[in-house]
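Asker: predicted model, plus sequence, below.
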Amino acid sequence: MQTPVPSDLIVQLAQAFPEHATRIVEALETPPSVSLRLNPARPLLSPPHVELQDGTIPWLPTGIEGYWLRERPTFALDPLWHAGAYYVQDSSAMILSTIWDELDWQEPPALALDLCAAPGGKSTLLRDLLPDETLLVSNEILPKRCKILVENLVKWCGADHTIITQEDPQQLTPLLRGACNLVLVDAPCSGEGLMRRDEEARRMWSPQLISDCVSRQRAILREAIRMLMPEGVLLYATCTLNQEENDQMVQWLLDHYPCQLIDLSHTAERIPGAYATAYGLHLWPGIVRGEGQYLAALRLTDILERPSEVRRTKGLTRSSRQELASLSWLSEVPSADCYTIGEQIYQLTPAAAQLLAEASRQRLAVATPGFAVATMRHQAKGYEPSFALLHHPLCRTAELPALELPLQEALRYLRGEALTTSSPSARGITAITYRGIPLGLAHSTGSRLNNLYPKPYRLRI
């Protein structure tokens, strides 16, 4: 790092946390930690980058597996990363899974919202933690970041039971007011906890930036809490270190809204070095193996907003389940209804279909309506498997011709290049795999395979 840790920040840390400040500042001058989380739906014979593995993350619950690496490899040159077999995520950010049992769900959440979701680390983790029947709305207002969010969720789970929106939180409130069992706000912040991996966080930091972030966070939280139903849970997270954006922000919520804190102190006992305050959990670089993270949980105790009345909205166009049932590469007839949206066929639950119809009526920007099971890209030729389907258990890859590629050929495919094969393959759609994991599709003409890997996702190195 060329930019030193800001002196004003050092003073603030010394005043707020005198017993820890020196270690935190010293850690900010060391290399960042590197960790990844495995996709439970992508079983592998051997873990990715096992030669660099440097300890498993001990605070993850059963069913969630992650570990640290000794150094950071070039993940972009690993086809398994492109296939969604794992997600590169800071171990501190994974504490969302550690506190899950502390939320004491009386019944499974029906509707969850990740309000500031890009690039998708916490949304992919939420999708693994939430029951399959829970509808997750992942939102990101910035277009470029929203595209990354879509890619990560599609590759992680096909974006199943997930609607991805690209809206200002204020615009989402009329759609979701008083309706969510869970709202996660991973708030835009001053980024102090990321300063050892982000040079820009050092250059941009100032006391004024903190003040600006506090104003933005309050504006987002005003909308977030309006979208909660009574007894709904608000999770508030940042990757910064100061009190104004962390504990004091939670106190502001308690002062202005009918909610109570959920005690997370027991979670701190399971995370070596975690620091619990009366409000939430602090994870600091140099104290915990990971970057900076703050997390607090609150429960709404009274009615703040009543849900909007369900309007009779124009329904989406249903697809023929009979036609889909005849497709050999679908493992079963989807239990939910299927709808035609553009060139794609989406599997949607009734709740998702109603929410999408209302979102359309309100002219909200929907980046992805959910799980696309098929495409009608060449309508005259009938249905083809979608890219998302390859990343979902519904896909019967054994029913598709497949071509397993070695590393260099897989990278060529990910770059969008056409492939050739010495042994003629069956004409038509072919699944391209690496280490048995589907990467995408190609169209075989016999000895040549035309690349169907989505252009926005293609490797550029």
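Answerer: Looks like it arrived, so ask away.
Asker: please count neighbours and contacts with C-alpha atoms only from this point.
Answerer: Will do.
Asker: so what's residue 216 up against?
Answerer: Counting by Cα atoms under 8 Å, 6 or more residues apart in numbering, residue 216 makes contact with residue 188.
Asker: assign a three-state SS to it, would you?
Answerer: Applying DSSP: H, G, I helix; E, B strand; the rest coil to residue 216 yields a three-state assignment of helix.
Asker: take this one as well and set it beside the first:
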Amino acid sequence: MNLPIEFEKKMKDFLGDEWEDFLYSYDNNRFQALRFNTLKVGKDKGIEQEIAGIMDKLGIPMDKKVTWADNAYYYDEDKRPGKHPYHEMGLYYIQEPSAMSAAALLSPKPGMRVLDLCAAPGGKSTQLSTYLGDRGLLVSNEINTQRSRILSQNIERMGIKNAIVTNEDSFTLTAHFPNFFHAIQVDAPCSGEGMFRKLPEAVNEWSLENVAICAARQKEILDNAAAMLKAGGTIVYSTCTFSKEENEDVIEYFLNEHPDFAVEKMERFWPHKQDGEGHFVAKLVRRGELLLDEDAYPQEKSDVLSEDITGKRKPSGKCAGRKNKRSTVKEAGGISKDNMELLNEFLDMTLTDDMADWIRNGKLMMFGEQLYRLPDIQVDLKGLKVQRAGLHIGEFKKNRFEPSHSLALALKSNEAKNIVDLDIDDSRTAGFFNGQSVTLGEDQIQKCKKGWTLVCVDGYSAGWGKVSGIQVKNHYPKGLRNKI
């Protein structure tokens, strides 16, 4: 690989005798790994036993674990687990191995309020969600609009119920969430030196000037993160670059500016020392007592505003008519009596009592005709751009309620009354993911009632179907078909 001359000189000076080993790592194969989603895997059986069964069907041996992350394993490039139905069902997330170190270092506890400040495409957010379980709040933010949509799709695929996806800069978030979060992940935009093998274009974009620009931006983002963190809280700062200016120097700046913080741990992952592309992580802890029981938030501030959920933009207030200003859409509203009747009919016929009650007793909000259940820890998002406000339950159409794919992927098979369970090797399984109807077998005809049914594969939720006679009409989203 032809590395930038200035990069080589800088790294030779920094690494000394290790330079040759570092350079040699560019000639090796890239390391790839997958991390299992414990929101879906390991609930009914022992986690090791369940993972072993899935890995066997993927044809991937379990002989090499990612030692710094839970339930993560390396795999050979020819296995292509991203093309398997299990991937589309959110049983695991494919992630660069060393990048798994950051969320593992933060490891938030259930019930915490957690912010992933630079979250796309979602590797660290989905990993953080496995620590939270279904308790607490995860705000996943991405400043780039297109990348925030990809982030939202991954949140959906992994069946996360308590996440809000925002599309903002760190200054705007700071104004909304002062002294709010218990834990913050800052995977800062960087010069991407650890991406040279994976993305050759990163080599062409690298320069000393860009390193300096990135370092200045990283300091700004960290300052804003500090303003959003509660006393006793934790920030984990990470990059995928080797630059001292963007790593140790940024941490040194931050500690000088914020003397109420201390470094608990700081570590580099090098491609010539660990099996990964490289990463830098630092755990910063604010002094004080961390109070985890302050989950109440003013209910009157739950009038969430959204841009992308409704698909419309409606300027209002002082921002109306001004160019280059952020504007918001109409306020979300509560659910009407007629719609509540339609929802209750669906819930009573389709879901178990406990799951139905979890939905109907939560904070339900309408965005146009779309229904969302907000996280139990509610926040004031007025004026923010929101891609996903908790769990998307479904859409009200003329005289009926249609459940969302998000709801399907958030359900366990034992939370639905009507189930069609397919085997991974069944020819109908591939057909379902490609949009085909499912013909019921004789045993399934006896079990399935007319109406909405949760289609599962090997006991894991895959999507919705609608039973009519011996056929299950396919409701797998058209935009996700033909990926397998």
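Answerer: Structure's in. What do you need? Note that this is a predicted model, so its numbers are computed, not measured.
Asker: ok, and the closest non-adjacent residue to residue 410 of the second structure?
Answerer: Leaving aside its chain neighbours, residue 410 of the second structure sits nearest to residue 159 (3.9 Å; criterion: Cα to Cα, 6 or more residues apart in numbering).
Asker: just the helices in the stretch 251-400 of the first structure please.
Answerer: 265-268, 321-325, 350-361 (DSSP state H, counting those that start in this stretch).
Asker: format those helices as CSV; extra columns: distance to residue 222 of the first structure and mean neighbour count.
Answerer: Shown next, in CSV, are the helices of the stretch 251-400 of the first structure (distance: least, Cα to Cα, whole Å; neighbours: other Cα atoms under 10 Å):
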stretch, distance to residue 222 of the first structure, mean neighbour count
helix 265-268, 26, 17
helix 321-325, 42, 14
helix 350-361, 21, 17
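Asker: may I see the ones you listed organised as JSON lines, with distance to residue 68 of the first structure added?
Answerer: Output for the helices of the stretch 251-400 of the first structure, formatted as JSON lines (distance: least, Cα to Cα, whole Å):
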{"stretch": "helix 265-268", "distance to residue 68 of the first structure": "20"}
{"stretch": "helix 321-325", "distance to residue 68 of the first structure": "43"}
{"stretch": "helix 350-361", "distance to residue 68 of the first structure": "37"}
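Asker: nearest to residue 391 of the first structure, of the ones you listed?
Answerer: Residue 391 of the first structure lies closest to helix 321-325 among these, at 18.0 Å (Cα to Cα).
Asker: could you pull out the helices for the stretch 51-200 of the first structure?
Answerer: 79-82, 95-98, 121-129, 143-157, 169-176, 199-204.
Asker: mind checking which of those helices is nearest residue 6 of the first structure?
Answerer: helix 199-204 (7.0 Å).
Asker: got a list of what residue 236 of the second structure touches?
Answerer: 102, 103, 105, 106, 184, 185, 186, 187, 281, 282, 283, 284.
Asker: ok, the residues you listed vs residue 127 of the second structure, which is closest?
Answerer: Among the contacts of residue 236 of the second structure, residue 103 lies closest to residue 127 of the second structure (Cα to Cα), at 6.3 Å.
Asker: and the residue nearest to residue 410 of the second structure, how many neighbours does it have?
Answerer: 28 (other Cα atoms under 10 Å).
Asker: check residue 143 of the second structure too.
Answerer: 17.
Asker: I figured it hits residue 168, correct?
Answerer: Yes - in this structure, residue 143 of the second structure is within contact of residue 168 by Cα atoms under 8 Å, at 4.7 Å.
Asker: all strands for the stretch 251-400 of the second structure, in order.
Answerer: For the stretch 251-400 of the second structure, the strands defined by DSSP state E, counting those that start in this stretch occupy 261-269, 279-286, 364-367, 370-373, 386-389, 391-397, 400-403.
Asker: and the ones you listed, which is most packed in?
Answerer: Ranked by mean neighbour count, these are led by strand 386-389 with a mean of 26 (mean count of other Cα atoms under 10 Å).
Asker: in the first structure, what range does it match?
Answerer: Alignment of strand 386-389 of the second structure against the first structure: residues 366-369, by TM-score structural alignment.
Asker: turn the strands of the stretch 251-400 of the second structure into a markdown table, columns for distance to residue 163 of the second structure.
Answerer: As requested, the strands of the stretch 251-400 of the second structure are exported to a markdown table (distance: least, Cα to Cα, whole Å):
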| stretch | distance to residue 163 of the second structure |
| --- | --- |
| strand 261-269 | 27 |
| strand 279-286 | 23 |
| strand 364-367 | 15 |
| strand 370-373 | 10 |
| strand 386-389 | 7 |
| strand 391-397 | 7 |
| strand 400-403 | 19 |
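Asker: out of these, which comes closest to residue 13 of the second structure?
Answerer: When the strands of the stretch 251-400 of the second structure are compared by Cα to Cα, strand 261-269 sits nearest residue 13 of the second structure, at 16.8 Å.
Asker: check contacts around the residue nearest to residue 410 of the second structure.
Answerer: 39, 40, 90, 406, 407, 409, 410, 411.
Asker: tell me how far it lies from residue 435 of the second structure.
Answerer: 21 Å (Cα to Cα, to the nearest Å).
Asker: follow-up on the earlier one: nearest to residue 435 of the first structure, out of the helices of the stretch 51-200 of the first structure?
Answerer: Residue 435 of the first structure lies closest to helix 79-82 among the helices of the stretch 51-200 of the first structure, at 8.2 Å (Cα to Cα).
Asker: centre of the chain to that closest one, how far?
Answerer: Helix 79-82 of the first structure has its C-alpha centroid displaced from the chain centroid by 16 Å (Cα atoms, centre = their mean, to the nearest Å).
Asker: tell me the counterpart of residue 172 of the first structure in the second structure.
Answerer: Looking across to the second structure (by TM-score structural alignment), residue 172 of the first structure lines up with residue 173.
Asker: could you do residue 86 of the first structure as well?
Answerer: Under TM-score structural alignment, residue 86 of the first structure pairs with residue 92 in the second structure.
Asker: just residue 162 of the first structure next, same as before
Answerer: Aligned by TM-score structural alignment, residue 162 of the first structure pairs with residue 163 of the second structure.
Asker: thought its match was touching residue 392?
Answerer: No - with contact defined as Cα under 8 Å, residue 163 of the second structure and residue 392 do not form a contacting pair (10.6 Å).
Asker: good, we can wrap up now.
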